[in-house]
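Engineer: let me see the structure of the following:
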Amino acid sequence: MENHNLLVSESSDIEKAAFYKKTYMHVALALLAFIAVECLFFRVVPEEAIIWMLSGKFIWLFLLGAFWLGSTISTKMSFAPTRGQQYAGLGLYVILEAVIFLPLLYIAAYSVGSAVILQAAIVTLFMFTGLTAVVFLTNTDFSFLRSAIIMGGFIALGAIVAGMIFGFDLGLWFSIFMVVLASGSILYQTGQIKDNYETGQYVGAALQLFASVMLLFWYVLRILMSRRS
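Structural biologist: Got it, this is the predicted structure:
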């Protein structure tokens, strides 16, 4: 029987394989659920409501604040003792991502063309696969990235809030910076999954990876959109 309190790094090869399979299966399921929820939103959410989400800087700041609060709650839930709470946390986070992505995907689909969304998804998938392979094939310890990711996150948050309040565009270089930050986060989180997670924490691990993938996808899409505008 699987010991849920055993670190992945200390478990047997069979237990490691089972943990990795469950983790990445849940990441895939979260991505599929995101697509399904987003398609539903495009059908049922009025166009006026989507435009309203973009109509004012303080509205978008409120949405980002609500997203941050909701993501904090869902992350804690995904590491709760019971499996039901864990899945509720992952499900909540998928819905939050679908809400926050709705305006960006709307602009991409109707202003640039839906093909750019597929292109961004393919680029993101290849980058995620490559970054994951780097961690597993090189056995490099990426824990040193933690401080840089935290610092970069605070810098990015400050820049985003300032851009909204004062009305300036952060531009292409900021998107490139965020792609680098998201890539570093994937390296760090994948390393943590290998070394510091317990074998029963695959739902929480999947949420962490899903969050980093969605951050990467957001800014890859913005870069591709900027090249076509």
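Engineer: can we go C-alpha only for contacts and neighbour counts from here?
Structural biologist: OK.
Engineer: what sits closest to S9 if chain neighbours are left out?
Structural biologist: Nearest non-adjacent residue to S9, counting by CA to CA, 6 or more residues apart in numbering: D195, 4.9 Å away.
Engineer: next: K57.
Structural biologist: Of all residues not flanking K57 in the chain, M164 sits nearest, at 5.4 Å (CA to CA, 6+ apart).
Engineer: what residues are up against the one you found?
Structural biologist: K57, F58, L61 (CA atoms under 8 Å, 6 or more residues apart in numbering).
Engineer: distance of it relative to L6?
Structural biologist: M164 sits 45 Å away from L6, going by CA to CA, to the nearest Å.
Engineer: ok, I14 next?
Structural biologist: Distance from I14 to L6, by CA to CA: 13 Å.
Engineer: which stretches in the protein count as helices?
Structural biologist: For the chain, applying DSSP state H gives helices covering 13-44, 47-53, 57-78, 83-107, 115-138, 145-166, 171-195, 202-228.
Engineer: what's the third one in contact with?
Structural biologist: Residues from elsewhere that reach helix 57-78, judged by CA under 8 Å, 6+ apart: 53-54, 85-90, 92-93, 96-97, 100, 161, 164-165, 167, 203-204, 207-208.
Engineer: one more, so I can put them side by side:
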Amino acid sequence: MENHETPQIQMVSDLSGQERVAFYKRTYAHLAGAVLLFVLVETLFFQIEPLVLFALSLTEGVKWLLLLGGFMLVTNYAERLSVKNENTGTQYAALILYVIAEAFIFIPLIFIAIAVAQDGGFSILNQAAILTLSLFTGLSAVVFLTKKDFSFLKSALTIGFFIAIGLIVAGVLFGFNLGLWFSVGMIVLASGSILYQTSNMIHKYQSHQHVAASLGLFASLMLLFWYILSILSSD
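Structural biologist: Next up, the predicted model:
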């Protein structure tokens, strides 16, 4: 009788130094690829006027809540696929699906940035991108330099995001603007999420889950970019 052994699961934290560096390189390469794909898809979307008008029409009242709800469902589905599915093709499909969803939900915000700026919005977009990348790099460096496990942030982040969702729903239903301080609070939440996701990449992921790790980092990066761009576009 043959002995079929289950392949041993290796955590990233158990790998040798060289193997861990290789995992980090793969993860950040996929993150860079996701950002590039986002830019390309967003550019393509803005060439399709009916799609832009459709996205803008969803920002009114309850339609915006439905769009956010749909986006959250796509997010959960993509994250579940990337983490729980062993098939590499499925993991890539999940990442691509999430990038496309991000590009679609960003259409109204980028449209506003273009509308309020005299140079077509490029200075605002560039400023937001530079600030986002700088903060992301700084927060990532904190995790790598301290080697601290930031998984304790999970409960606080969960509570914070539920409060944020409640405020967004209330703002839409009762017609009040959440204002600058809400965006600042969301930047703090997004920063905490970057610490949490980067820490997970180091301490919680398995050696084959670089696609899932890049998706988690991309989600946090785009959340940070959204609210930085929101603040700059409101000036």
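Engineer: please state their TM-score.
Structural biologist: A TM-score of 0.94 describes the superposed chains when it is computed by TM-score structural alignment, normalised by the length of the first structure; 224 aligned residues with a CA RMSD of 1.3 Å.
Engineer: right, and S114 of the first structure touches I107 too?
Structural biologist: No. With contacts defined as CA atoms under 8 Å, S114 of the first structure does not count as touching I107, sitting 9.4 Å away.
Engineer: need the counterpart of M151 of the first structure in the second structure.
Structural biologist: By TM-score structural alignment, M151 of the first structure lines up with I159 in the second structure.
Engineer: quick one, which of the contacts of M164 of the first structure are buried?
Structural biologist: Applying 16 or more other CA atoms under 10 Å to these, the neighbour count classes K57, L61 as buried.
Engineer: name the nearest residue to the aligned partner of P108 of the second structure in the first structure, ignoring sequence neighbours.
Structural biologist: Correspondence of P108 of the second structure to the first structure, assessed by TM-score structural alignment: P103. Using CA to CA, 6+ apart and skipping residues adjacent in sequence, the residue nearest P103 of the first structure is I50, 5.8 Å away.
Engineer: ok, now V184 of the second structure?
Structural biologist: Computed as CA to CA, 6+ apart, the closest residue to V184 of the second structure that is not its neighbour in sequence is Y227, at 7.5 Å.
Engineer: that neighbour -> the first structure?
Structural biologist: In the first structure, Y227 of the second structure lands on Y219 (TM-score structural alignment).
Engineer: cool, and F45 of the second structure?
Structural biologist: In the first structure, F45 of the second structure lands on F41 (TM-score structural alignment).
Engineer: its match: neighbour count?
Structural biologist: The number of residues packed near F41 of the first structure is 15, by other CA atoms under 10 Å.
Engineer: which one is it nearest to, not counting chain neighbours?
Structural biologist: Leaving out its chain neighbours, the residue that sits closest to F41 of the first structure by CA to CA, 6+ apart is L102, at 7.6 Å.
Engineer: circling back: gap between the match of M151 of the first structure and L189 of the second structure?
Structural biologist: Going from I159 of the second structure to L189 of the second structure by CA to CA gives 10 Å.
Engineer: what of I165 of the second structure?
Structural biologist: Going from I165 of the second structure to L189 of the second structure by CA to CA gives 12 Å.
Engineer: with neighbour numbers in mind, choose between these two.
Structural biologist: Higher neighbour count among I165 of the second structure and L189: L189, with 21 against 15, using other CA under 10 Å.
Engineer: residue in the first structure matching the more buried one?
Structural biologist: Counting by TM-score structural alignment, the partner of L189 of the second structure is L181.
Engineer: just checking, that match touches I150?
Structural biologist: No. Applying CA under 8 Å as the test, L181 of the first structure and I150 come out as separate, 9.6 Å apart.
Engineer: joint contacts of these two?
Structural biologist: Common neighbours of L181 of the first structure and I150 (CA under 8 Å, 6+ apart) do not exist.
Engineer: what about the aligned partner of M127 of the first structure in the second structure, how many residues close to it?
Structural biologist: Using TM-score structural alignment, the partner of M127 of the first structure in the second structure is L135. The tally of other residues near L135 of the second structure (other CA under 10 Å) stands at 17.
Engineer: swap in L137 of the first structure?
Structural biologist: By other CA under 10 Å, 8 other residues sit near L137 of the first structure.
Engineer: again with the one 4 residues further on
Structural biologist: When counting by other CA under 10 Å, one arrives at 14 neighbours for D141 of the first structure.
Engineer: show me what contacts it?
Structural biologist: By CA under 8 Å, 6+ apart, the contact list for D141 of the first structure reads G191.
Engineer: mind checking what it lines up with in the second structure?
Structural biologist: Matched by TM-score structural alignment, D141 of the first structure corresponds to D149 in the second structure.
Engineer: distance of that match relative to K204 of the second structure?
Structural biologist: Distance, D149 of the second structure to K204 of the second structure, by CA to CA: 9 Å.
Engineer: and A117 of the second structure, by the same measure?
Structural biologist: Distance of A117 of the second structure to K204 of the second structure, given as CA to CA: 42 Å.
Engineer: what's N76 of the second structure aligned with over in the first structure?
Structural biologist: Match for N76 of the second structure (TM-score structural alignment): T72.
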